[in-house]
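Participant: structure of the sequence below:
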Amino acid sequence: MRWAAMKTVPAVQEGLMRKGEETRTRILDVAEAAVLQKGFGGTSIEELIAETGITKSGFFYHFKDKNELAKALLNRYIENDERIYDEIFSRARDLVDDPLQSFLLGLKLLSELLSDLPNGHPGCLVATVCYYERLFDREIRETNRNAVLAWRRRFRGMFEEIVAVYTPREPVQIDQLADMVSSVLEGGIVLSKTLKEPNTLAEQILMLRTFIKLLFQPAAEVSRG
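Facilitator: Here you go, the predicted model:
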């Protein structure tokens, strides 16, 4: 009997931990939607408590203040962003060995993924933190900066592989070209939300794809493609 009771303790603890993680995830989901819609300044802890149906003490058990909530939101967003890029461009590379064709396929896959969002892209937390950076401490601002630098490194690596095989038809700086990918993605989000045209982001990615093809493929190949 005593042994049976001892075995139930880990099960109870596991259940409590799972419930706690579910509550934390729920808070982050609600907070992210609110922040992308109204910004950090327009999102209050009180409304998050009301929306999630938890107590105030329950909220502060998971996040000691709004700054800590913002940190958790940003880190989660960055991790998810990196995971999506990893999956898409790894899949493209598995299908096509050529670095240019692989990158072009990756952009097409990304465009298709985003075009499947019925209401368009909800917004970018990295951009939101940039807009309201005075609300946050140095750690969050630095995390945000590092996220953008990670985008640059990711796409720079892809372009370095491309230029090792293809000569660009016009001289370009690889870092600037890498930043252009991020600029199109972020700008496409702004355009689609402002114009209320959900497909704009996906269309801009396809336009970027056309530009990259024109930049690196010889004229004869472009005309055939």
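Participant: hey, let's count contacts and neighbours off CA atoms from now on
Facilitator: Fine.
Participant: can you pull up the most central residue in the chain?
Facilitator: Asp81 (2.9 Å; Cα atoms, centre = their mean).
Participant: was I right about Thr161 contacting Pro99?
Facilitator: Slight slip there: residue 161 is Glu, not Thr. Yes. Here Glu161 reaches Pro99: they are 6.1 Å apart, a contact under Cα atoms under 8 Å.
Participant: and for comparison, fold this next one:
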Amino acid sequence: MTVTDAAHPSRIRLLDATLKVVRSKGYAATRIEDVCAEAGVTKGSFFHHFKSKDDLALSAAAYWDAHVRSFFAAAPYHDAATPLDRLLAYVDFRKALLSGDMADYTCFSGTVIQEAWRTQPALRDACAAAVSDHARTLQADIAVAMRRHGIAGGWTAESLALHMQGVIQGAFILAKARGSAAAAAQSLDHLRRYLELLFGGRAGAS
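Facilitator: So this is what the prediction gives:
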């Protein structure tokens, strides 16, 4: 695939459509025809860019990872004054995203992992990498907050960052199970309280 092909408008439309359809219907239920219809392209165009549904999914996982990196890098929670402030503001930001259609705020990677964890290991690993990559963006603030608050124990900045992602992914599952973002919002409220208790302080603490 050439650089021109990678940035071709129809290819981008197919990737955007894949993110939307998979988050709406699940990976197993998503058909090439569904993606083409959402993207407004022909199957001929699809097969010009991708060999199969699995090939599309792997490309979509990388596309999603890049989107997540860019989106969260520009998010306002980075402007908070202290590491703990930034962690709490991150949770608040994730809660603020819980609006609109469920397919607009749930996670492509988490949705795919739940379905493909055993049957498609390459796709599972690509999506798991995206989740882990995002968790790593929180580790530096966690590590500094641990030092400033004198916290030492049998856990690490990495394990807490991954736990936070586990809560968020679980919140999405609850939203799907109950058909409402309210359950997810409550989970994020609990996560925020947990962080406050863990570090022994509220926003504004060192």
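Participant: what lines up against Val129 of the first structure once you look at the second structure?
Facilitator: Aligning on TM-score structural alignment places Val129 of the first structure opposite Val112 in the second structure.
Participant: helix, strand, or coil at its match?
Facilitator: helix (DSSP: H, G, I helix; E, B strand; the rest coil).
Participant: wait, it touches Lys25, no?
Facilitator: No. Counting by Cα under 8 Å, Val112 of the second structure stays clear of Lys25, with 10.7 Å between them.
Participant: and for the aligned residue in the second structure for Leu36 of the first structure, the neighbour number?
Facilitator: Using TM-score structural alignment, the partner of Leu36 of the first structure in the second structure is Arg23. Arg23 of the second structure: 22 surrounding residues under other Cα atoms under 10 Å.
Participant: what strand or helix carries Arg23 of the second structure?
Facilitator: Per DSSP states H and E: Arg23 of the second structure is located in helix 9-25.
Participant: how big's the offset between that helix and the first structure?
Facilitator: Helix 9-25 of the second structure, aligned to the first structure and superposed, deviates on average by 2.2 Å (mean Cα distance after the TM-score superposition for the first structure).
Participant: who are the packing partners of the helix or strand just after that helix?
Facilitator: Using DSSP H and E, the helix or strand that follows helix 9-25 of the second structure towards the C-terminus is helix 32-39. If contacts are counted by 3 or more Cα pairs under 8 Å, 6 or more residues apart in numbering; DSSP states H and E, helix 32-39 of the second structure sits against helix 9-25, helix 43-49.
Participant: circling back: who has more neighbours out of Glu161 and Pro99 of the first structure?
Facilitator: Neighbours per residue, other Cα under 10 Å: of Glu161 of the first structure and Pro99, the larger number sits with Pro99, 20 against 15.
Participant: kindly provide the distance from the closest residue to that one other than its chain neighbours to Leu177 of the first structure.
Facilitator: In this structure, Pro99 of the first structure finds its nearest non-sequential neighbour in Ile162, 5.3 Å apart by Cα to Cα, 6 or more residues apart in numbering. To Leu177 of the first structure, Ile162 of the first structure is 12 Å away according to Cα to Cα, to the nearest Å.
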